[in-house]
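In: mind looking at a prediction? Sequence and model below.
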Amino acid sequence: MTIGEALHTIRLNLGLSQQQMCEGIVSRPFYAKVESGKNRINAESLFEILFKHQVDVLEFSELIQETYISGKNKTEIQFKDRMDNAVNTRNVESLERYCQKIVATSDNKILKLRALVTLAYFKGEVKDIDENIYKELKKEFDEGRNWTTRPDLLTLLGNTMPLWSQEELDFLISRLLASVKRHKYSELALERYLRIFGNYLVTCYDRKISIRSNTNIVEVINYIISTTKSFHLMIYRINTFYLEAMLSGNIDKAQKIRKNMEDYGYGAVIASWPI
């Protein structure tokens, strides 16, 4: 989407007229031409409009990024999306192919770290990862960096959890949880955090961490359930109930949730859920 198209989409979602959208910032005729692509809007006026209507800037940037990013970055995003799809479908062969392309062609250090660790995890080779990769990973989450608000580092955390010790992982997740509780996010922005917290619960299950011995797990579960009441976020809510049952050892409840999802035609959606 262009900036004008994104503003048009958001305005309709908010149920506003063009006059209501731009009032007090730019004139309605000028704004109408911005939406139609005939006028350019300066950054100051654009952000005034977004902030006035409490539009999440990250959500807005995700709507327009494909239009304005360079060809090289587009290629990286395509590789990343294909890698993520391979992860979701547990297609190790495709995952290895895309990860190798990322490592061979990308200059993005964080994306390379994601690819290396993700591939090692799905091939069962996490213990064989070079110590230097682990050191590079830790550098990205140094105390001085505000990683809890950086999308690239949040995604890196979500994809590299098997490499962290449980103590390190619990510390990072507790910091992230404290941070997100202080803010109110749009559903699109919230999904980024829900995916990370879901990965954390899966990692704890893989490590056979008891829900009774880890308060972080309980707090993460409660947070997800409290923020996923809308239909759009319901899959995260159901997944959390499933993982809670698995972590609690209630296999009958987990199997019932899984069967219900399959009966309703969501077999592909739950393919990556732990069994």
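Out: Right, received. Where do you want to start? As the structure is a computational prediction, the values presented were derived from the model and not from experiment.

In: okay, CA-based contacts and neighbour counts for the rest of this
Out: OK.

In: so residue 242 is in contact with residue 256, correct?
Out: No - at 9.1 Å, residue 242 does not count as touching residue 256 under the criterion of CA atoms under 8 Å.

In: more crowded one of these two?
Out: Between residue 242 and residue 256, counted using other CA atoms under 10 Å, the more crowded position is residue 242 (22 against 12).

In: which of the helices or strands spans that one?
Out: In the assignment (DSSP states H and E), residue 242 maps to helix 234-247.

In: so what touches that helix?
Out: 194-195, 198, 201-202, 204-205, 208-211, 221, 224-225, 228-229, 251, 253-254, 257-258, 273 (CA atoms under 8 Å, 6 or more residues apart in numbering).

In: from those, which land in strands?
Out: Of these, none are assigned to strands by DSSP state E.

In: generate a PyMOL selection restricted to the buried subset of those.
Out: Remark: buried members of these, expressed as a PyMOL selection using 16 or more other CA atoms under 10 Å:
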select buried, resi 194+195+198+201+202+204+205+209+211+221+224+225+228+254+257+258
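
In: just want the angle from the lengthiest helix in the chain to helix 234-247.
Out: Across the chain, the longest stretch assigned as helix under DSSP state H is helix 187-206. Counting by axes from the mean of the first three to the mean of the last three CA atoms, to 10 degrees, helix 187-206 lies at 20 degrees to helix 234-247.

In: so what secondary structure elements neighbour helix 187-206?
Out: helix 57-68, helix 151-159, helix 215-227, helix 234-247 (3 or more CA pairs under 8 Å, 6 or more residues apart in numbering; DSSP states H and E).

In: take a look at this one as well, against the first:
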Amino acid sequence: MEIGTMLRNKRKMLGLTQDQFIHGIISKSFYSKVERGLNEISANDLLALLAANNINLNDFVNNTDSGSKSDRLKVEILVAFNQKNRHKVQELNKKIQVSNCDQTIKLSSLLINAILNNELDKISLSTRNEIKRKLFNVEKWWNNVYTLQLFCNSMLIFNFDELTFYMEQLAKQKDISTISFDAQRLIGSICINYFHNCYKNHQTDDAKCGYQIIENLAKLPDLTIYRIIKNYYQALFTGNLKEANEIIEFFKDYDLKEIYKVLP
């Protein structure tokens, strides 16, 4: 039984329409495809749907037949990843690798385990290439919190040209300001990581697509930090060291060490 089928069964058991069940958390068109097994639902969105409908997570995972072991493992590792539970992720990854889960789930599990346990360098080249092919094989990947989170945390396995390709794809999306806050926050983090890659690779002109993406984010106070860091890199890359230093001093004034200490 697929996760989408499990959700559909729960929804019908509660006597709810799709609109009533999703509570505006994701779009009806996206959710409809989840139920039909055409879209993958992120861990954050799954947890939000279950919470909104007062569905116990353990009951959801365990209240399935024996033929759905792979789906239970998939849900469990998504939840463990969302909770940053390293030990649990390690255990589940071992189970998934020897299970009858499909290759996409096994690759995703490997990546999740490598990210949380700082072992990206241990992933073989062939596995890295397969992960790259599978990671973005999701409809509207730029609106999928799970895919964005994995991409943000695994950018080290991509070369600069590959990163630029996906950043240019992101820059073409004009509706970024309308997607979920969590997705926009992750996109902002992806852009900051990309700026650092531009700096390391001496490809500062390529940062322009990142500037555009951040400007397309919703004008929300919680996303302002990404615009400030974008302004720093833009000043640094254009040789405006006075402005760049002023931004560093701003971060120091507010004791934001986790920001200014990692900036070049």
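Out: Structure's in. What do you need? Everything numeric here is computed off the predicted structure, so don't read it as measured data.

In: what span of structure 2 is the helix holding residue 242 of structure 1 aligned with?
Out: The aligned range for helix 234-247 of structure 1 in structure 2 is 224-237, by TM-score structural alignment.

In: got the buried residues for that stretch?
Out: Here stretch 224-237 of structure 2 shows 226, 227, 229, 230, 231, 232, 233, 234, 235, 236, 237 as buried, counting by 16+ other CA under 10 Å.

In: likewise stretch 211-231 of structure 1?
Out: Quick answer for stretch 211-231 of structure 1 (16+ other CA under 10 Å): 211, 216, 217, 220, 221, 223, 224, 225, 227, 228.

In: what residues does that stretch touch?
Out: By CA under 8 Å, 6+ apart, stretch 211-231 of structure 1 touches 170, 173-174, 177, 194, 197, 201, 234, 236-237, 240, 244, 247-248.

In: farthest pair in those?
Out: 170 and 234 (25.3 Å; CA to CA).

In: figure out the helix or strand that residue 44 of structure 1 lives in.
Out: Assigned by DSSP H and E, residue 44 of structure 1 falls in helix 43-52.

In: now do the helices in the stretch 1-150 of structure 1.
Out: In the stretch 1-150 of structure 1, helices defined by DSSP state H, counting those that start in this stretch lie at 3-14, 18-22, 28-36, 43-52, 57-68, 71-88, 92-105, 109-122, 131-140, listed in chain order.

In: where in structure 2 does the first one fall?
Out: Read it as helix 3-14 of structure 1. By TM-score structural alignment, helix 3-14 of structure 1 lines up with nothing in structure 2.

In: can you give me the buried ones in that helix?
Out: Of the residues in helix 3-14 of structure 1, those buried (16+ other CA under 10 Å) are 3, 4, 5, 6, 7, 8, 10, 11.

In: hang on, the earlier thing: Throw the buried residues of stretch 224-237 of structure 2 into TSV and include distance to residue 143 of structure 2, thanks.
Out: Output for the buried residues of stretch 224-237 of structure 2, formatted as TSV (distance: CA to CA, whole Å):
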residue	distance to residue 143 of structure 2
226	18
227	20
229	23
230	21
231	25
232	26
233	25
234	26
235	29
236	30
237	29
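
In: from residue 138 of structure 2, how far off is residue 22 of structure 2?
Out: Distance, residue 22 of structure 2 to residue 138 of structure 2, by CA to CA, to the nearest Å: 20 Å.

In: which one's more surrounded, the two?
Out: Ranked by neighbour count (other CA under 10 Å), residue 22 of structure 2 and residue 138 place residue 22 first, with 21 against 15.

In: quick one: neighbours of the closest residue in space to the more buried one that isn't next to it in sequence, just the number.
Out: Distance criterion CA to CA, 6 or more residues apart in numbering; nearest residue to residue 22 of structure 2, sequence neighbours excluded, is residue 49 at 6.2 Å. A count of nearby residues for residue 49 of structure 2, using other CA under 10 Å, gives 19.

In: repeat for residue 67 of structure 1
Out: Neighbours around residue 67 of structure 1, by other CA under 10 Å: 12.

In: measure it to residue 31 of structure 1 for me?
Out: 20 Å.

In: same question for residue 240 of structure 1.
Out: 43 Å.

In: no further questions, thank you.
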